[in-house]
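> Have a look; sequence and predicted model below, questions after that.
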Amino acid sequence: MSRLIVISNRVSKPGKSGNQGGLAVALSQALRESRGIWFGWSGEVTDHFTGQIGFAEYDGVKTATIDLEEQDVDEYYNGYANRTLWPLFHFRIDLAEYERDFEGGYNRVNQRFADCASPLIEPEDVIWVQDYHLIPLGQMFRDRGLKNRMGFFLHIPWPPTRLLVSLPHHSKLVSSLFAYDVVGFHTEEWLESFRHYVEKEMGGTVKGDTVTLGDRTIEAVACPIGINAQAFAKAADSDAAQKMHRQVRASLQDRALIVGVDRLDYSKGLEERFNGYARFLKDHPEYHRQVVLAQIAPPSRGEVESYQQIRATLDALAGRINGEYSDVDWTPIRYVNQGYPRDQLAGIYRAARIGLVTPLRDGMNLVAKEYVAAQNPDDPGVLILSRFAGAATQLKEALLINPYSPEEMSDAINRALDMPLDKRKQRWRAMMDSVEKQDISWWREAFTSRLMNAQGKTGLSGKETVG
């Protein structure tokens, strides 16, 4: 049996499986089954890069990690990945920063990944590279003579051609994807944007699931990621979840809870969400003192200026809304800048009458699926979901809205609060069926089955990197 080699920016630390996300759990299962290796950055910074690999093993999963220099982190991670590619791929061209040093750092770290990981890879191994941090890594492996089957999965949106062409050396970045055998996206929309770019900008051809550029043909597929639905539903019945549920309900004093759970990021539409909720409070004074919005937003990427700005904006906006509408025993927004373990989150989800998931753009958004999975089948809540989240293509029974419209959000909140039990149960059941059918195991197996059947490639001629 071929080993699976998973390569990602960060590696889930051994010993933390109880709080691992769904992706980490799914990849860990695949790695155990294939005796594979998970390779990536340790998250630690070193004064001088040595390429020394730290090996660890926990619960049958072997990990291999390297430390990076501070300059690497600044240019590759905080720079090109999160100040160039992330905003551009989320359609925020106004926030994208194009600096040559960022580009150079991105290539340098990908080269370091290739140099360090190559000696660990055996001829029959199957390589699966994860996400936008490592787009050119496959071509760098080909440059080093690796002929293994290789796949790449993009966990964020693929931007329209008219935006992608604003990226310096965009064609070299896209060309490097043709070193892989299978390239995956969450939705047909992101896949179609990729196909359009290859056809219109590069003169490639599309036939079914195959995309050809010159003498290279790859499979490009839509394969939406899921969650471990049964495990999350079970977590919602755990002691920790039930304790959190009781605490939340007791604090609400019979008020309806609206919950949002998002990393603090401008793509999540938090400012628009607060404004939409404020519009609801303005439009529906009869619900004053009857509802509470709890927004859980753990900070992220604090070194990046745009993230500092969004945090300051939300702090001010929450304060203004609470100042305008609060009473001595009611605060309409509970704004929390910390995260919670998954079992406690499940309890919070179950306590909420409404799950408010309104990103401006999202590759998938697993919070929407987690909210559905955590609901009490006998008294489920209502999911309000942005039509610009990848999850909207699967969870059609949610109340789908335009997150840019405060009026639509206000109307949806009112509709959700007024929705009778039979309608809530009907909508929830349809969404839960989808979440259970296309779960995290389905996603992993759907992608890896294609990858395992790939023939393996020799790569493009020459050294194609970004810049």
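That came in fine, so what should we check first?

> make it CA atoms for all contacts and neighbour counts henceforth
OK.

> which residues are contacting the top helix by length along the chain?
If you go by DSSP state H, the chain has its longest helix at helix 305-325. Helix 305-325 is contacted from outside by 95, 264-266, 270-271, 274, 278, 281, 288, 299-302, 331-333, 335, using Cα atoms under 8 Å, 6 or more residues apart in numbering.

> Let me know the next secondary structure element after it.
Counting by DSSP states H and E, the element after helix 305-325 in chain order, helix or strand, is strand 333-336.

> so what does that next one touch, helix or strand wise?
Other elements packing on strand 333-336 under the criterion 3 or more Cα pairs under 8 Å, 6 or more residues apart in numbering; DSSP states H and E are strand 291-296, helix 305-325.

> change it to 6 Å
With contacts taken as 3 or more Cα pairs under 6 Å, 6 or more residues apart in numbering; DSSP states H and E, strand 333-336 sits against strand 291-296.

> Tell me what angle the strand it packs on forms with helix 305-325.
Angle between the axes of strand 291-296 and helix 305-325 is 160 degrees (criterion: axes from the mean of the first three to the mean of the last three Cα atoms, to 10 degrees).

> what comes up buried for strand 291-296?
Within strand 291-296, the residues that count as buried by 16 or more other Cα atoms under 10 Å are 291-296.

> Would you mind giving those as a markdown table with distance to L395 added?
Formatted as a markdown table, these follow (distance: Cα to Cα, whole Å):
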| residue | distance to L395 |
| --- | --- |
| V291 | 25 |
| V292 | 25 |
| L293 | 22 |
| A294 | 23 |
| Q295 | 22 |
| I296 | 22 |
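
> Nearest to S405 among these?
Set against S405, the nearest of these by Cα to Cα is L293 (17.8 Å).

> hang on, the closest one packs against I333?
Yes - L293 is in contact with I333 according to Cα atoms under 6 Å; the separation is 4.8 Å.

> ok, back up a step: go through the buried residues of strand 291-296 and name the one nearest I258.
Minimum distance to I258 across these is 4.6 Å, recorded for L293 (Cα to Cα).

> residues contacting the closest one?
Contacts for L293 (Cα atoms under 6 Å, 6 or more residues apart in numbering) come out as 258-259, 333.

> could these go into TSV alongside neighbour count and distance to I384?
What follows is the contacts of L293, written out as TSV (neighbours: other Cα atoms under 10 Å; distance: Cα to Cα, whole Å):
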residue	neighbour count	distance to I384
I258	25	10
V259	25	10
I333	22	17
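
> neighbours of the nearest residue to R35 once chain neighbours are set aside, just the number please.
Nearest residue to R35 in three dimensions, chain neighbours excluded: R3, at 5.8 Å (Cα to Cα, 6 or more residues apart in numbering). Residues lying near R3 (other Cα atoms under 10 Å) number 20.

> what's the answer for R427, then?
20.

> Report the separation between the closest residue to L164 other than its chain neighbours and Y98.
Closest residue in space to L164, ignoring its immediate chain neighbours: H170 at 6.8 Å, by Cα to Cα, 6+ apart. Separation of H170 from Y98 (Cα to Cα, to the nearest Å) stands at 12 Å.

> In addition, the following structure is provided for comparison:
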Amino acid sequence: MNSRLIVVSNRVAPPQEGRSAAGGLAVGVFDALRETGGLWFGWNGDTAPEAKAAKLEARGNITYATVTLSRKDYDQYYRGFSNAILWPTFHYRNDLARYDRQEYAGYLRVNDWLARQLIPLLQPDDLIWVHDYHLIPFAAALRNAGSRHPVGFFLHIPFPMPEILRTIPPHAALIEALCQYDVVGFQTRTDLQAFTDYITRYAPGTVDRNGVVRLHGHALKAAVYPIGIYPDAIANAAQRYSHRRPVTSLRVYLQHRKLIISVDRLDYSKGLIERFLAFERLLQNAPELHGKVTFVQIAPPTRTDVQAYQRIRGALEGEAGRINGRFAQLDWTPIRYLNRKYERNVLMALFRAAHVGYVTPLRDGMNLVAKEYVAAQAPHDPGVLVLSQFSGAADELTDALLVNPFDSAQMAEALQAALSMPLEQRQARHCAMMRALHSKNLSVWLNAFLRDLQRTAAH
């Protein structure tokens, strides 16, 4: 790629955090930039009485350009409109959404301010790749500030069907702003279909066979670009870190027991309560498993100042305590629920040690944990992935045990099947899923999106 790549995301993982960042966006962006080089622009995670302009730091072939938000910006743009309206609605939880006009105004204001901070850092031939729902109006803000650079947008989370999207009061303005990009990418065909349905039914706009969307005189390409991983690198990390203390301590604790593992941010979209209840049903239906299986749920806290997240943490702690109180023995605790972060490579080693990967979000754009769990497995004795049909990863990992996370009986049955699955069947499923991971790895995602953005720029 001859042009310099400019990546824009709400949060920029500082250089020292790059390798341990656990979020799908941070991992994908860091690995992509490490491959191409370029500039990563966004918020540094700090707040101050007044917003602060971009500070630059070069590490290897990546330059980090990070800004500090004011507390008002944080409250309105991030904690407000982005995570009180867009996040719940795009995850089909509009019952949890809370709209405030001033917060929407703050969302637009911060996008405009961020665009004006980026403009002085740009070179004429740069390609700009913007990531996720916090920055839907960013292209329009760049255009208003005078930029004519090619700008692409990738949505990491689901895109809701029109009837859900229209519950957001400024939905029409959001879609008009989204259509200021040159390329808009989605994780799945379902997300793309929801977007084009809105365009043709409510915008009104047109969509041709090649995915070219036209709205208010602007043309853009809309397509599916499922984000991937580097499976071989994850397999190597899982082996290299298998002797780290958290992994060896877990093995000592488990002794002869089988391990079910889940790793998620503490979020209501992840189906954590439903997951706990399905595990309880497993123990209720299969008393022969008592003392022989342990479920480890790692859920680092996130957005701790948002009330909905405080409630989910309290509910999970209550359910874990209740289930353990019901089934625990003197030498066995059924659920080990951990509210803490682990380095990403250590997580890969923990995945390798687990007999079952339990990944059951209620709705998810992709869910890289599912892919990472598969890649981390030992090919000669792999574990089994139990995966929600409402995750983007389910489109590719069809040899997982696919479940409906709203059906606790089905999930309990899938867990029991996973724990008792014969070796030959586990190996066949793992081999098929690894083929899928290699065919759509992170480089495929990166190259496909940037190729389309460059083609758009050429035209």
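Okay, I see it. Model, not experiment: these values are computed from the prediction.

> Relative to F55 of structure 1, which of the contacts of L293 of structure 1 is nearest.
Using Cα to Cα, the contacts of L293 of structure 1 come closest to F55 of structure 1 at V259, 39.7 Å.

> show me what contacts the closest one?
Neighbour list for V259 of structure 1: 293-295, 355-356 [criterion: Cα under 6 Å, 6+ apart].

> quick one: what's aligned to it in structure 2?
Residue pairing (TM-score structural alignment): V259 of structure 1 is matched to I261 of structure 2.

> so its match, which of the three states?
Of the three states, I261 of structure 2 takes strand under DSSP: H, G, I helix; E, B strand; the rest coil.

> distance of it from L437 of structure 2?
20 Å.

> so is the equivalent of S118 of structure 1 over in structure 2 in a helix, a strand, or just coil?
Residue pairing (TM-score structural alignment): S118 of structure 1 is matched to I119 of structure 2. Counting by three-state DSSP, the backbone at I119 of structure 2 sits in helix.

> Number of residues surrounding I119 of structure 2?
Using other Cα under 10 Å, I119 of structure 2 is surrounded by 13 other residues.

> try R92 of structure 1
For R92 of structure 1, the count of nearby residues is 18 (other Cα under 10 Å).

> And E424 of structure 2, by the same measure?
Neighbourhood size, E424 of structure 2 [other Cα under 10 Å]: 12.

> quick one: the equivalent of it over in structure 1 and P377 of structure 1, what's the gap?
E424 of structure 2 maps onto D422 in structure 1, with residues paired by TM-score structural alignment. Using Cα to Cα, we find D422 of structure 1 at a distance of 11 Å from P377 of structure 1.

> again with Y132 of structure 1
Look at Y132 of structure 1 and P377 of structure 1: by Cα to Cα, they are 37 Å apart.

> out of the two, which sits in the more crowded spot?
Just comparing Y132 of structure 1 and P377: by other Cα under 10 Å the higher neighbour count belongs to Y132, 22 against 15.

> Now do the closest residue to that one other than its chain neighbours against Q71 of structure 1, distance only.
Spatial nearest neighbour of Y132 of structure 1, excluding adjacent residues (Cα to Cα, 6+ apart): L154 at 6.2 Å. According to Cα to Cα, L154 of structure 1 and Q71 of structure 1 sit 25 Å apart.

> I310 of structure 1 too?
Noted for I310 of structure 1: a distance of 25 Å to Q71 of structure 1, by Cα to Cα.

> now swap in Y277 of structure 1 and tell me
If you measure Y277 of structure 1 against Q71 of structure 1 using Cα to Cα, the figure is 41 Å.

> between those two, which one's more packed in?
It is Y277, of Y277 of structure 1 and Q71, that has more neighbours when counted by other Cα under 10 Å, with 23 against 17.

> Check the gap between the residue of structure 1 most remote from its centre and A96 of structure 1 for me.
Using Cα atoms, centre = their mean, the residue of structure 1 lying farthest from its centre is V328. It sits 38.6 Å away. In this view, V328 of structure 1 and A96 of structure 1 are 43 Å apart by Cα to Cα.

> isn't Q295 of structure 1 right next to Y335, touching?
Yes - at 4.9 Å, Q295 of structure 1 counts as touching Y335 under the criterion of Cα under 6 Å.

> longest single strand anywhere in structure 2?
Identified as the longest strand of structure 2 according to DSSP state E is strand 38-48.

> Which residue numbers in structure 1 does it align to?
Counting by TM-score structural alignment, strand 38-48 of structure 2 pairs with residues 36-46 of structure 1.

> can you give me how far that stretch is from the chain middle?
Remark: stretch 36-46 of structure 1 is offset 19 Å from the chain centroid, using Cα atoms, centre = their mean, to the nearest Å.

> Counting neighbours, which bits of that stretch end up buried?
Going by neighbour count (16+ other Cα under 10 Å), the buried part of stretch 36-46 of structure 1 is 36-42, 45.

> how far away is the aligned residue in structure 2 for the residue farthest from the centre of structure 1 from F295 of structure 2?
Superposed on structure 2 with TM-score structural alignment, V328 of structure 1 falls opposite L330. Taking Cα to Cα as the measure, L330 of structure 2 falls 17 Å from F295 of structure 2.

> With I323 of structure 2 instead?
Using Cα to Cα, I323 of structure 2 is found at 11 Å from F295 of structure 2.

> what does P49 of structure 2 give?
Note on P49 of structure 2: its distance to F295 of structure 2, by Cα to Cα, is 44 Å.

> ditto for S147 of structure 2
S147 of structure 2 sits at a distance of 51 Å from F295 of structure 2 (criterion: Cα to Cα).

> now do E274 of structure 2
Going from E274 of structure 2 to F295 of structure 2 by Cα to Cα gives 14 Å.

> Kindly report the same for D208 of structure 2.
According to Cα to Cα, D208 of structure 2 and F295 of structure 2 sit 48 Å apart.

> Same question for whatever residue of structure 2 lines up with Q230 of structure 1, what's its three-state structure.
Counting by TM-score structural alignment, Q230 of structure 1 corresponds to D232 in structure 2. What three-state DSSP gives for D232 of structure 2 is helix.

> Ok, K147 of structure 1 next?
Here K147 of structure 1 is recorded as coil under three-state DSSP.

> Check whether R263 of structure 1 really touches Q295, as I assumed.
No - using Cα under 6 Å, R263 of structure 1 makes no contact with Q295, being 10.3 Å away.
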